[in-house]
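Visitor: here you go, sequence then predicted model.
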Amino acid sequence: MIVILGGGYAGLSALSENSNAILVDRKSYFTLTPWLIDFVCGIRNETEVKAKYPKVIKGEVSKIDYKEKRVIVGETEIKFDKLIVSLGHHQNLPRLKGAKEFAHKIETFEDAVNLKSKIETSKNIVIIGGGATGVEIAGNLRGKNVTLVQRRDRLLPTMSTASSERARTLLEENGVKLLLGTEALEVKKNSVVTSNGEIKSEVTVFAGGLKGPSIVEDFGHTNKNHRMIVDKNLRSIDYRDVFGAGDCATFSNEDIPMSAEVAISAGKIAMRNALGEENTFIPRRTATILRVNNFFFGDFGNSYIEGDMAKIMRGLAYVQSLVLPARGVNV
């Protein structure tokens, strides 16, 4: 029996390759995490960012016994022959002083609901982080005083220069105050202290600092920033019958990109290898498309795209997310 821990993009992709596997998750629904920002900003509703799992054992994993090959979920013991760990990512809030107490993250649907409620009743919003998450939140909030604090000298540092420049132009046109080359030093209840002074903030959003889930380290895996280390076949370097896929896993000599697209590909390879194949996983990120208001832009391979083509790419990615849960159903 193959057991999958975590029903995000990698977990459901793995399940779609073998519907006889057992899926374990702490919740009963799949979250379309890349579109939580759309929910927070009022572009999509709850039914558009959540989908019921085709099948799942709901509960928190409290123990993994690798010697006896069993997983303990609440009061239930689940035996496995092979195990796929696909537990996603967490945001590393504690690394910034005051962030754990006063900053809002956007990691789960519950986080998104809480943040949406806070933003609706507030005027002054500060976003820490100028990656894709920070840019999309800042660019899609209407009627607010939005400040974006970015430690680097440019937005979208992992994307093309064209995307970075377009993001800057769009945000400035929408009235977002950009503090580039500025480090957030501390989050307080009603302000953010930066290297360029203190900013008033009713709601502070932490849009960076991704790491693997702490449970990876707790369960005894060799890890890097709480991401379990896997070989080129996505097999754990610690346990031969354990595989890692998605944001919770990475290589020792290079980082696997954290994205839904890469996670879907990893889930497929992890399951195929758990079934006895020996496929090498080569992470490929085809497209990263952002939306600011109704303008779509981003990177497709090594090229910058915008407008209708970018909108189509974004739409296809959303449809793929919606289809994923259905593909795990027994037929």
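Guide: Yes, it's here. Please read all numbers here as calculations on a predicted model, not as lab measurements.
Visitor: C-alpha only now, for contacts and for neighbours.
Guide: Noted.
Visitor: for the residue nearest to L210 when sequence neighbours are not counted, the count of nearby residues, please.
Guide: Of all residues not flanking L210 in the chain, Q91 sits nearest, at 4.6 Å (CA to CA, 6 or more residues apart in numbering). By other CA atoms under 10 Å, 17 other residues sit near Q91.
Visitor: ok, now how distant is Q91 from K82?
Guide: Between Q91 and K82 the computed distance is 28 Å (CA to CA, to the nearest Å).
Visitor: what does L23 give?
Guide: Counting by CA to CA, the gap from L23 to K82 is 12 Å.
Visitor: which of the two has more neighbours?
Guide: Each of L23 and K82 has its neighbours counted (other CA under 10 Å); L23 has more, 24 against 21.
Visitor: quick check: that one is in a helix.
Guide: No - checked against DSSP: H, G, I helix; E, B strand; the rest coil, L23 lies outside a helix; its state is strand.
Visitor: am I right that G11 is in contact with G267?
Guide: Yes - here G11 lies in contact with G267, judged by CA atoms under 8 Å, at a distance of 6.0 Å.
Visitor: give me the more crowded residue out of these two.
Guide: Taking neighbours as other CA under 10 Å, G11 and G267 compare with G11 leading, 34 against 30.
Visitor: check it against this one:
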Amino acid sequence: MNITFLDSSTLHHKNDLDLSPLKQFGDLTLYETSSIEEIATRIADAEIVITNKAVLNKELIEGAKNLKLILSAATGVNQIDLEAAKAHDITVCNVAGYSTPSVAQHAFTFLLNFATSIPKLDSEKQQWPQSPIFTRLDYPAFDLQGKTLGIIGLGAIGKEVAKIAQAFGMNVQALNSSASSAPSGEIPRVNLEALLKTSDVISLHCPLTEETKHLINRESLSMMKSTAFLINTGRGPLINEPDLAEALDKGIIAGAGLDVLSVEPPAEDNPLIHSQHPNLFITPHTAWATIEARHRLLDGLVENIKNYLAGCPSNQVV
């Protein structure tokens, strides 16, 4: 099989991950990145194409006459024209679940940073010798125990975050648009207004849909406690970014931890990138990218090819 990985640099950095297991299935060609103009030539003879973010639109899929299998090196498949793939009898598979512990860990790291002020204290360590007392109370910490975490999107990652929160003694509630009660012993479900008004921290783990796009906006932010924090390790467009920047500037909420933005890499004029708010933490979409998660992702790609060749595709989207 001719196998082409269009953006292998999204899976490994400075060869910290060995991609050679993919070679067992045929001739492997790796491209660090691929522009839209380069893709047609690069997949012309490919039977299997792997892509994380490189776009495979209808025209490109139709032009790849030998293409049989498209693998998304991710859970999302929005970079692939699924209708075109289906029309040309091309199988599409993704890899699900590989980043669950990593993303949950990252989300909770944001929360611990809010609670302890460690980043701010560490950045000012040179001021400790000048303190008139043995400590510095410039950035008082707070306990997570007894605080309420509101989760929007109680899938695998949301449940993992809930489990960590409960271990810290937090109360956990989750969004249920119908506001139906959960069975005894499970996480209680509340409607959006109740979740916004009663949560000390809100963490976003829901998929991006027409209904959830800009779910967090000026109106929803105004319902949150002024002491509340917002965490987003889901999808950038869940948040209206100018509205969030305004809410932070005006003290409407206390802070935000973001691993995703609406455009990535972000535009230079993104209002959040230039914010000086002390409780705004932004990481460059790295929550998923622990070495262990990337190993699991590679294993998933290998398994998908193996199962496809055996006639029983796994994680099949199309």
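Guide: Structure received. Worth saying up front: this structure is predicted, and the values here are computed from it rather than measured.
Visitor: now what about the TM-score between them?
Guide: Remark: TM-score between the superposed chains equals 0.28 [TM-score structural alignment, normalised by the length of the second structure]; 151 aligned residues with a CA RMSD of 6.5 Å.
Visitor: next, show the common contact partners of L23 and K82 of the first structure.
Guide: Contact criterion CA atoms under 8 Å, 6 or more residues apart in numbering; residues shared by L23 of the first structure and K82: V3.
Visitor: buried ones in the longest helix seen in the first structure?
Guide: Counting by DSSP state H, the longest helix found in the first structure is helix 308-326. Along helix 308-326 of the first structure, these residues count as buried under the neighbour rule (16 or more other CA atoms under 10 Å): 310-311, 313-314, 317-318, 321-322, 324-325.
Visitor: against which helices or strands is that helix packed?
Guide: Applying 3 or more CA pairs under 8 Å, 6 or more residues apart in numbering; DSSP states H and E, one finds that helix 308-326 of the first structure contacts helix 9-17, strand 50-52, strand 287-292, strand 295-300.
Visitor: most packed of the ones you listed?
Guide: Most buried of those by mean neighbour count (mean count of other CA atoms under 10 Å) is helix 9-17; its value is a mean of 28.
Visitor: tell me what angle that helix forms with helix 308-326.
Guide: Taking axes from the mean of the first three to the mean of the last three CA atoms, to 10 degrees, helix 9-17 of the first structure and helix 308-326 form an angle of 60 degrees between their directions.
Visitor: ok so, going back, ok, residues contacting the longest helix of the first structure?
Guide: 9, 12-13, 16, 30, 32, 51-54, 287, 289-290, 295-298.
Visitor: quick check: angle from that helix to strand 295-300?
Guide: Using the same axes, to 10 degrees: helix 308-326 of the first structure against strand 295-300 is 80 degrees.
Visitor: after the host helix or strand of A104 of the second structure, which helix or strand is next?
Guide: Element membership of A104 of the second structure, judged by DSSP states H and E, is helix 100-116. The helix or strand immediately downstream of helix 100-116 of the second structure is helix 118-123, counting by DSSP H and E.
Visitor: what about V73 of the first structure, how many residues nearby?
Guide: Going by other CA under 10 Å, the residues that sit close to V73 of the first structure add up to 19.
Visitor: settle this for me: it is touching I64, isn't it.
Guide: No - the pair V73 of the first structure and I64 fails to qualify as a contact (CA under 8 Å) at a distance of 9.1 Å.
Visitor: and E160 of the second structure, how close does it get to A167 of the second structure?
Guide: Taking CA to CA, one finds E160 of the second structure at 11 Å from A167 of the second structure.
Visitor: neighbour count: these two, which is higher?
Guide: Higher neighbour count among E160 of the second structure and A167: E160, with 18 against 11, using other CA under 10 Å.
Visitor: which ones are touching that one?
Guide: 100-101, 104.
Visitor: and which of these is nearest T198 of the second structure?
Guide: Lowest distance from T198 of the second structure to those (CA to CA) belongs to A104, with 21.8 Å.
Visitor: the helix or strand harbouring T29 of the second structure packs against which elements?
Guide: Assigned by DSSP H and E, T29 of the second structure belongs to strand 27-30. When contacts are defined as 3+ CA pairs under 8 Å, 6+ apart, strand 27-30 of the second structure packs onto strand 2-5.
Visitor: rerun at 10 Å
Guide: strand 2-5, strand 48-51 (3 or more CA pairs under 10 Å, 6 or more residues apart in numbering; DSSP states H and E).
Visitor: after the last one comes which helix or strand?
Guide: Going back to what we said before, that points to strand 48-51 of the second structure. Criterion used, DSSP H and E; the element after strand 48-51 of the second structure is helix 58-63.
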